[in-house]
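Visitor: take this sequence and fold it.
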Amino acid sequence: MSKAKPAIFLDRDGVINKDNGYVSQIDDFEFLEGVIESCIEFQKKGYLLVLITNQSGIARGYFTEEQFHTLTEWMDWSMADRGVDLDGIYYCPHHSIEGQGEFKIDCDCRKPKPGMLMNAIEDLNIDIESSILIGDKVSDLQAGIAAGVKTNYLVRTGKAITPEGETLATDVFDDLAAIVKVI
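Guide: Here you go, the predicted model:
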């Protein structure tokens, strides 16, 4: 078995792209400034890049899983065209209360639960001790902490930072570019 590698776990909406609320169309997807350059730097520093995103818009019937996959494929190619290769993409289409049909379940993958991270750790042979989670809200941090991630950062590019978020976060940064400078 190859040596485990550290990863940077990235939330999507509010971290990678502007959070316009239930983003499901290419026309609505807007990369945040500096994201591509920051991800390239993370890769140069030896980190795997793993996307972990709750997508309850699927469960709520706002868009289909197929629409999510179309957008995700476009995002992945857009990043690859600019030199960023995502090592893993994990998403949760469920919501235990607002969900419809097969998506209305209390799963173990919806953040704040750690299921997506645990799957990535196993699938990609991730060294959790030296990995970093970057999110924009408390549920991101809670998932990282539950999965054993020691360094959990919040960025100010998404949801408003709450007192609970400030308490749980290892640190709070303006954006991904600011994190690149400290790791």
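Visitor: every contact and neighbour count from this point should use C-alpha atoms.
Guide: Fine.
Visitor: ok, residue 23 - how many residues close by?
Guide: 21 (other C-alpha atoms under 10 Å).
Visitor: sequence B follows; please return its structure for comparison with A:
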Amino acid sequence: MKKSAVFLDRDGVLNEDTGYVFDPRKLKWIEGAQEAVKTINEAGYFAFVVTNQSGVARGLFDEDDVQALHAWMADELAKFGARIDDFEYCPDHPEAVVERYRRTNIRRKPGPGMINDLVARHNVGVGGSILIGDKETDVEAARAAGIKGYLFPGGNLLTFVRSILAENPGSFRNRQG
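Guide: Got it, this is the predicted structure:
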């Protein structure tokens, strides 16, 4: 059985985009973010994070830092009774300072690779799935993966998620297939 998903960009959607966030002490949640994730969970959807992390390619931090931040975020969300079912990130950038990350990669948004990998790994039904991002490249990645993309304009994420649920009562229900 397939289950629909909500794919969330990280910086600018779940947390404030203050530039290359990797230290939990410097992460500031977007208003309503934890509650929005819990609402997505309670509605029966997978909740996934898909995030470009070019700070790794730029030598500002390493992949262990990204993974540690995601583990910390998961722990913080659990305090609200919320969960991210899986985190995907792409450390690559075509102009990377760190040689091993200097490449073009379909996993880097606007490419659909991170979304497609999660769809395959978790048996996601794309028909009822969406992506919420804060940049046009997020929406392009969603479109390339065959799902609907929404631009989060800022403000309260819970309010935004609720408006999407209300806007798409037929198509956003957790559907099979």
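Visitor: look at residue 11 of the second structure and say how many residues are nearby.
Guide: 24.
Visitor: cool, residue 154 of the first structure as well?
Guide: For residue 154 of the first structure, using other C-alpha under 10 Å, the count is 29.
Visitor: that one reaches residue 171, doesn't it?
Guide: Yes. Counting by C-alpha atoms under 8 Å, residue 154 of the first structure does reach residue 171; the two are 6.6 Å apart.
Visitor: what sits against residue 84 of the first structure?
Guide: Each residue near residue 84 of the first structure by C-alpha atoms under 8 Å, 6 or more residues apart in numbering is listed here: 36, 39-40, 43.
Visitor: could you pick out the longest strand of the second structure?
Guide: strand 46-52 (DSSP state E).
Visitor: how close does that one sit to the first structure?
Guide: Here the mean offset of strand 46-52 of the second structure against the first structure after fitting is 0.3 Å, by mean C-alpha distance after the TM-score superposition for the first structure.
Visitor: so where is that strand in the first structure?
Guide: Counting by TM-score structural alignment, strand 46-52 of the second structure falls onto residues 48-54 of the first structure.
Visitor: any idea which helix or strand comes after the helix or strand where residue 164 of the first structure lies?
Guide: For residue 164 of the first structure, the host element (DSSP states H and E) is helix 163-168. For helix 163-168 of the first structure, the following helix or strand on the C-terminal side (DSSP H and E) is strand 171-173.
Visitor: against the first structure, where does stretch 19-26 of the second structure fall?
Guide: Mapped onto the first structure using TM-score structural alignment, stretch 19-26 of the second structure covers residues 21-28.
Visitor: what does the matching stretch rub up against?
Guide: 13, 20, 29, 55, 57, 62-63, 67-68, 71, 74.
Visitor: pull out the buried residues from these.
Guide: 13, 29, 55, 57, 63, 68, 71 (16 or more other C-alpha atoms under 10 Å).
Visitor: can you list the residues you listed in JSON lines and add secondary structure?
Guide: As requested, these are exported to JSON lines (DSSP: H, G, I helix; E, B strand; the rest coil):
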{"residue": "13", "secondary structure": "strand"}
{"residue": "29", "secondary structure": "coil"}
{"residue": "55", "secondary structure": "coil"}
{"residue": "57", "secondary structure": "helix"}
{"residue": "63", "secondary structure": "coil"}
{"residue": "68", "secondary structure": "helix"}
{"residue": "71", "secondary structure": "helix"}
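Visitor: between those residues, which is nearest residue 163 of the first structure?
Guide: Proximity of these to residue 163 of the first structure (C-alpha to C-alpha) peaks at residue 13, which lies at 20.4 Å.
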